[in-house]
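# here is a sequence with its predicted model. Questions after.
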Amino acid sequence: WALKNIPETEAGQQALDDMLTGLTREAQGIELSEDNIVALDWMNGRRTPYADQSVKGAIAGLTLGSTAPEIFKALVEATAFGSRHIVEHMKSQGLRIDSVNAIGGISKKAPFVMQTLADVLGMPIRIVRSEQTCALGAAMFAAVAAGVYPTVEEAMRYMGSDIEIEYRPDTERKKIYEILYRKYLQLARNAEIINHTNH
């Protein structure tokens, strides 16, 4: 939405960067409460595990006093809640997940987003230092195929990238996010009924 409404110029890009910096700074200062705005991250359809591109997002708890940073914070949290839903689904299938490794742009540029994700997931988020993680993984498999290393695990040991930073969950914030996550799931159930009624 922001990109559509800011000119694609150098000045426009600077305005977008300044806006995101300001929203992030103010969102970080908002006290976390179980009464905060809750958003649903279906702005581009729903992701795994129940992918459905026809559903729409939602924001609940708005008042005439709601601010742009509060809405921005709720959208960041919604993305984290959506990620938690994916992780919970994987765990229900018997997978053990103790931490998450993150790569790429947002993981390196947005500490607020990554700390929120760690708090919502209740597990460490480790940011991989390499800028070319996918290419590095392909090179590891190629090294095994070429016989340089006998196993992928061995290739990882010698070729793997180290961790740049680790975000650890805050236990007090996690307790409040448990309540907000339940509200997110309820909002999702309600939105699903509305979305499917409209089809």
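Good, I have the coordinates. Residues are numbered from 1 along each chain as shown.

# when you work out contacts or count neighbours from here on, use the C-alpha atoms and nothing else.
OK.

# those helices in this protein, which residues are they?
For the chain, the helices defined by DSSP state H occupy 10-28, 68-92, 105-109, 111-121, 133-145, 152-159, 171-197.

# which of the ones you listed sits most buried?
The highest average neighbour count among the helices of the chain, using mean count of other C-alpha atoms under 10 Å, belongs to helix 111-121 at a mean of 23.

# which residue is the nearest non-sequential neighbour of residue 58?
Leaving aside its sequence neighbours, residue 58 sits nearest to residue 40 (C-alpha to C-alpha, 6 or more residues apart in numbering; 5.0 Å).

# quick check: the one you found touching residue 187?
Yes - counting by C-alpha atoms under 8 Å, residue 40 sits close enough to residue 187 to count as a contact (7.0 Å).

# identify the contacts common to the two.
Contact criterion C-alpha atoms under 8 Å, 6 or more residues apart in numbering; residues shared by residue 40 and residue 187: residue 58.

# so how far is residue 191 from residue 72?
20 Å (C-alpha to C-alpha, to the nearest Å).

# over to residue 155?
46 Å.

# the helices of the chain: which one's closest to residue 165?
helix 105-109 (9.0 Å; C-alpha to C-alpha).

# what helices or strands is the closest one leaning on?
Applying 3 or more C-alpha pairs under 8 Å, 6 or more residues apart in numbering; DSSP states H and E, we find helix 105-109 packed against helix 111-121.

# okay, now the one to match up with it:
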Amino acid sequence: MKNLMTNPNRLFTWTLFLAFGAFGTCVATAADEMTAFKLVKEGNQYVGADAKDRVVQIRSEKSEGSVTPNVWWIVYYDPDATLKAMEVKFVGGKKQSVKRPLRLLEPISGGDVEMDKQKLKTDSDQVIKIILKEQALQNVKITATEMKLQHASEGFLGVAQTGDPVWMVKIWASKAPQLGRDTEIGEVFVAAADGKVLKSDLHLNRLD
């Protein structure tokens, strides 16, 4: 510290290092806090008035470096669009693009209907916590997830269509001594209304 105080250049460099380090931490924290439902609110400013909060689907890319996805797409029901959809893409909590996606099959399958806002109660961060508590995963190192929230379609999970929104989460994991590699081990389905695990389709034998 004495050397730093007697050398202005080194002191200035060290100050910059600390400042940028703190800034980077804040940015990372802010991105981590941008859950799926918060991004819906953020995306409202990029869509028309008649599309705000009218969510059809939420999906992410496979997460990198943590179990929390960093890239998300929010699909809104837009009555003014030809295919009734407007999509906002977020990277690190920041809007990257806005477009009208080509969703040709969704009107046939019912995937173009907005989800009931009253049943969107379990956010993406809560879903991850629920999955990490699953008994089957207690001795497994979860490395990544890929998340999608949409209507439960006809025959989904072996039940008739209810229109209830369901989180479908793909899971990647590694197991000692192969901690440098990850393998997709299946999916867990969680109800957005109450956070109940509806089904676990896990294949832990893939880690053998």
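That came through, no problem. Since we're looking at a predicted model, the values are computed, not measured.

# what value does the TM-score take for this pair?
The TM-score (TM-score structural alignment, normalised by the length of structure 1) is 0.25; 88 aligned residues with a C-alpha RMSD of 5.7 Å.

# export the helices of structure 1 to CSV and append columns for distance to residue 60 of structure 1.
Putting the helices of structure 1 into CSV (distance: least, C-alpha to C-alpha, whole Å) gives the following:
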stretch, distance to residue 60 of structure 1
helix 10-28, 17
helix 68-92, 9
helix 105-109, 25
helix 111-121, 18
helix 133-145, 37
helix 152-159, 44
helix 171-197, 8
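
# residue 58 of structure 1 is nearest to which of these?
Using C-alpha to C-alpha, these put helix 171-197 closest to residue 58 of structure 1, at 7.3 Å.

# structure 2: helices as residue ranges?
Under DSSP H, structure 2 gives helices at 2-6, 8-33, 36-43, 106-109, 124-132.

# nearest to residue 72 of structure 2, of these?
Per C-alpha to C-alpha, nearest to residue 72 of structure 2 of the helices of structure 2: helix 36-43, 7.6 Å.

# got the angle for the closest one vs helix 124-132?
160 degrees (axes from the mean of the first three to the mean of the last three C-alpha atoms, to 10 degrees).

# got the angle for helix 36-43 of structure 2 vs helix 8-33?
Using the same axes, to 10 degrees: helix 36-43 of structure 2 against helix 8-33 is 100 degrees.

# I'd like to know which elements helix 36-43 of structure 2 is packed against.
Checked by 3+ C-alpha pairs under 8 Å, 6+ apart, helix 36-43 of structure 2 has strand 71-77 packed alongside it.

# so what's the closest residue to residue 68 of structure 1 other than its chain neighbours up against?
Spatially, and ignoring its direct neighbours in sequence, residue 68 of structure 1 is nearest to residue 23 (7.3 Å; C-alpha to C-alpha, 6+ apart). By C-alpha under 8 Å, 6+ apart, the contact list for residue 23 of structure 1 reads 68-69, 72.

# try residue 158 of structure 1
Contacts of residue 158 of structure 1 (C-alpha under 8 Å, 6+ apart): none.

# contacting residues around residue 172 of structure 1?
Here residue 172 of structure 1 is in contact with no residue (C-alpha under 8 Å, 6+ apart).

# right, so of the helices of structure 2, which gets closest to residue 88 of structure 2?
For residue 88 of structure 2, the closest of the helices of structure 2 is helix 36-43, at 6.4 Å, according to C-alpha to C-alpha.

# how about the closest one: buried residues?
In terms of neighbour count (16 or more other C-alpha atoms under 10 Å), helix 36-43 of structure 2 has its buried residues at 36-37, 39-40, 42-43.

# so which of the residues you listed comes closest to residue 167 of structure 2?
residue 36 (11.2 Å).

# can you tell me how far the closest one is from residue 2 of structure 2?
Taken as C-alpha to C-alpha, the span from residue 36 of structure 2 to residue 2 of structure 2 is 48 Å.
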